[in-house]
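Engineer: just to be clear, the model below is a prediction. Sequence and coordinates:
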Amino acid sequence: MKNLIVILICLSFFETGAKSWRLSNNPAVKAGFSTFEAAHAAAAAGDTIYVDGTGEYLSYGHAIITKKLVIIGPGYFLNENDSTQASKIYARLYSMVIESSAAGTEVYGLYFYASGTTHLTVKASNVVISRNFFFQNGYNIIYLNGNIQNVTITQNYAYQIHNNSGTASNIFVANNFIGDRIDMQNTSSGIFINNVVRYHIHTYNSVIKNNIIYGEGSSVVISESYSGNTIANNLYAGNLGSTGNSTNKANVNMSEVFVDFAGNQGYSTDGRWQLKPEGPAAGAGENGIDCGMFGGSAPYVLSGLPPVPRIYEAIVPASGSIVSGLPVIIKAKSQN
């Protein structure tokens, strides 16, 4: 009953012309497919694949996307924040490649994990990568490869973003936590706003605003020497450099910026990066908005909860009766 209700809610969210499929590698769950390859093969362009959480040491492995799909997992840090999902397990993958034939693909709520380098490689245009986790036990990287455009990377908890080949134009990177750095080719361009980044943003011909660079040291900088950038309303833990824009703030004490910068106040892994209401980042962005990943028109969403209705609590008795049936109590919320 619980599984049926989840599927019905999700089906009502998307257009009726496309099909929805359920993927689960839990043997106890009756789903359409148990492997990503099988679900991908059955889905037509424009379909949606809902990916169930996996056990701690299970994974859907390496996914290759060759057609336009919407892929939705349950999110991450599900035990750490309130009212997330009734099931607290993540949909784990080692890696994903979105081939050029899969233009328009959207990926939400997945947990990319491996003991070494994990990656999601985007080779297609008009792709959305949102509310995913790329950060544990290795260099977990979002790669932008080839001549692509109109890629949206928002509200992720990630380690690095790299444009390591080709020209990536009109790239929109906003409201992410980046635990290391962002590096782009000199032929690429985009908008980089309202991110929290540890070390640096190296890009060209781009708008770079309302970010917080929280690390310390000589490498902590938005490189004003890279040509064509508009750099404004950013906060730096280190030196400002030579940008000369008075809206940028250098040598900011990050313990005054975030509610739990040291990570010892009991906040969730992603919740600790929320701003102190009276701190130096509050209202310091362009037009008075907050800097950082929780500022702007589309703030970071705790636990990467995907933009579909979700069941966050379900009470399902083990048995019922002919008289009373099977009383099921479900609590659900919509999610923007």
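Structural biologist: Looks like it came in fine.
Engineer: rest of the way, CA atoms for contacts and neighbours
Structural biologist: OK.
Engineer: mind listing the helices for the protein?
Structural biologist: Counting by DSSP state H, the chain has helices at residues 2-11, 36-42.
Engineer: please work out which of those is packed deepest.
Structural biologist: helix 36-42 (a mean of 16; mean count of other CA atoms under 10 Å).
Engineer: thinking again about what came up before, out of the helices of the chain, flag the one nearest residue 100.
Structural biologist: Nearest to residue 100 among those is helix 36-42; the distance by CA to CA comes to 15.6 Å.
Engineer: what residues does stretch 118-127 touch?
Structural biologist: With contact meaning CA atoms under 8 Å, 6 or more residues apart in numbering, stretch 118-127 is reached by 94-106, 112, 134, 138-152.
Engineer: nearest to residue 282, of the helices of the chain?
Structural biologist: Distance to residue 282, taken as CA to CA, is lowest for helix 2-11 among the helices of the chain, at 36.0 Å.
Engineer: show residues contacting the closest one.
Structural biologist: When contacts are defined by CA under 8 Å, 6+ apart, helix 2-11 is touched by residues 20, 308, 309, 310, 311, 314, 316.
Engineer: so among the contacts of stretch 118-127, which ones count as buried?
Structural biologist: Among those, those that count as buried by neighbour count (16 or more other CA atoms under 10 Å) are 94-100, 102-106, 112, 134, 139-146, 148-152.
Engineer: any idea how far residue 153 is from residue 133?
Structural biologist: According to CA to CA, to the nearest Å, residue 153 stands 12 Å off from residue 133.
Engineer: same deal with residue 252?
Structural biologist: 27 Å.
Engineer: here comes the other one, which I'd like you to weigh against the first:
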Amino acid sequence: MATKAYVAAIFISVLITTSAFATIWIVDNNPDPSGGYTTLSAAHAIAMSGDTIYVYPSVTAYAGITVTKQLYIFGTGFDLNIYGGQATTAGSEISGTMKFDPGSGGSFLEGFGGGFTADINVGNIIVKRNDLSKVDIGGSNCQILQNEIIGTAEPGVVTMSGNLGNVIIANNKIINTSSQGTTWARWALNCEPSSIITVVNNVLRANSAQRAIEGLGATSVAQNNIIIDGITTGDGVFQYNMSHSTLPAGTGNIENMDMSIVFENPADYTTGLHLLPGSPASGTGYGGTDMGIYGGDAPYVDGGHPGIPAIFHIESEVVTTPQNGLDVLFKAKSNRE
């Protein structure tokens, strides 16, 4: 009798289109790793620009690194124990900071938990579907998409440098949970007036004495956002936004709204930000779309799983014979991009 180990439900992506010249690297720090490398640092050292790194789920977080090459780095998502539907209820978590330095332009980071920091010092970086505590943007043409960004950072959980162009911040939870008053700046989104920014379909919150959106410049746009709490300021184009308080003048803005009739639970930032049936934010955004993170062209994805095909169920016989072979049943799904 040949004993076959049960095939674990692991993070496997299938039918991925990659460059013929690119390499896929595996990072797995579990006690019985699947091969490859056990740290992001080791995989980064061997990788070439244009390569892809897949990071397996683990109960142990992976230490953040400084990225100096163009890399596509994928985890399995976060809060999978709540939302399910994937191969595992464990996520791929990062501790500390993921820093993007010169040489890393064009990199992509998606599907990680851990409440880590993204520190971007170069242009053309995409940070998507991650659980973060802070994002610092220091390059043009960056995209911050579908993330859960919750922390107490000063001067904001999302900040940026001046004189940047074409920064897109879309479909994120941007929540500063600090109860600090006005002594220190504990803002949600801290913009620079000289930068050109598109802020669309986000949900933002800061202490009522603090800024939810600060310093949006005249060449920037805020649209379809919902401000749960905090003050909104700036000279940009504010249109089709909703706030618990007042907003800068603009078309389609809805002010002084009771958030308890907007969301399922405005105090639950993990699962409560779906719009209630008949919510005043339903269909009242630009072009008749929904305001908030589940509206627009790229709705927020609960669980943060990356937009690549994946196996979500595997089962097989534990014991078989060489003559009979091994029957394996697996189910795959195409995750929404």
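Structural biologist: Perfect, I can see it now. As the structure is a prediction and not an experimental result, all values here were calculated from the model.
Engineer: circling back: pick out whichever of residue 252 and residue 133 of the first structure has more residues nearby.
Structural biologist: Per other CA atoms under 10 Å, whichever of residue 252 of the first structure and residue 133 has more neighbours is residue 133, with 26 against 18.
Engineer: for the equivalent of that one over in the second structure, give its distance to residue 316 of the second structure.
Structural biologist: Taking TM-score structural alignment for the superposition, residue 133 of the first structure sits opposite residue 131 in the second structure. Shown here: residue 131 of the second structure relative to residue 316 of the second structure, a distance of 33 Å by CA to CA.
Engineer: starting at the chain centroid, how far to stretch 122-133 of the second structure?
Structural biologist: Per CA atoms, centre = their mean, to the nearest Å, the displacement of stretch 122-133 of the second structure from the mean C-alpha position of its chain is 7 Å.
Engineer: same question for stretch 115-125 of the second structure.
Structural biologist: 12 Å.
Engineer: endpoint to endpoint, that stretch covers what distance?
Structural biologist: This stretch, stretch 115-125 of the second structure, spans 19 Å end to end (CA to CA).
Engineer: in the lengthiest strand in the first structure, what counts as buried?
Structural biologist: If you go by DSSP state E, the first structure has its longest strand at strand 157-165. Under the neighbour-count criterion of 16+ other CA under 10 Å, strand 157-165 of the first structure has 157, 158, 159, 160, 161, 162, 163, 165 buried.
Engineer: nearest spatial neighbour of the third one, skipping sequence neighbours?
Structural biologist: Closest residue to residue 159 of the first structure apart from its sequence neighbours, by CA to CA, 6 or more residues apart in numbering: residue 179 at 4.5 Å.
Engineer: same question for the second one.
Structural biologist: Using CA to CA, 6+ apart and skipping the chain neighbours, the partner closest in space to residue 158 of the first structure is residue 134 (4.4 Å).
Engineer: again with the last one
Structural biologist: Here the nearest residue to residue 165 of the first structure in space, its sequence neighbours aside, is residue 145; by CA to CA, 6+ apart that works out to 5.1 Å.
Engineer: that neighbour contacts residue 151, correct?
Structural biologist: No: using CA atoms under 8 Å, residue 145 of the first structure makes no contact with residue 151, being 11.2 Å away.
Engineer: contact partners for the match of residue 133 of the first structure?
Structural biologist: Residue 131 of the second structure neighbours (CA under 8 Å, 6+ apart): 78, 112, 113, 114, 115, 116, 147, 148, 149, 150, 304.
Engineer: kindly report the same for residue 67 of the first structure.
Structural biologist: By CA under 8 Å, 6+ apart, the contact list for residue 67 of the first structure reads 44, 45, 46, 99, 101, 102, 103, 105.
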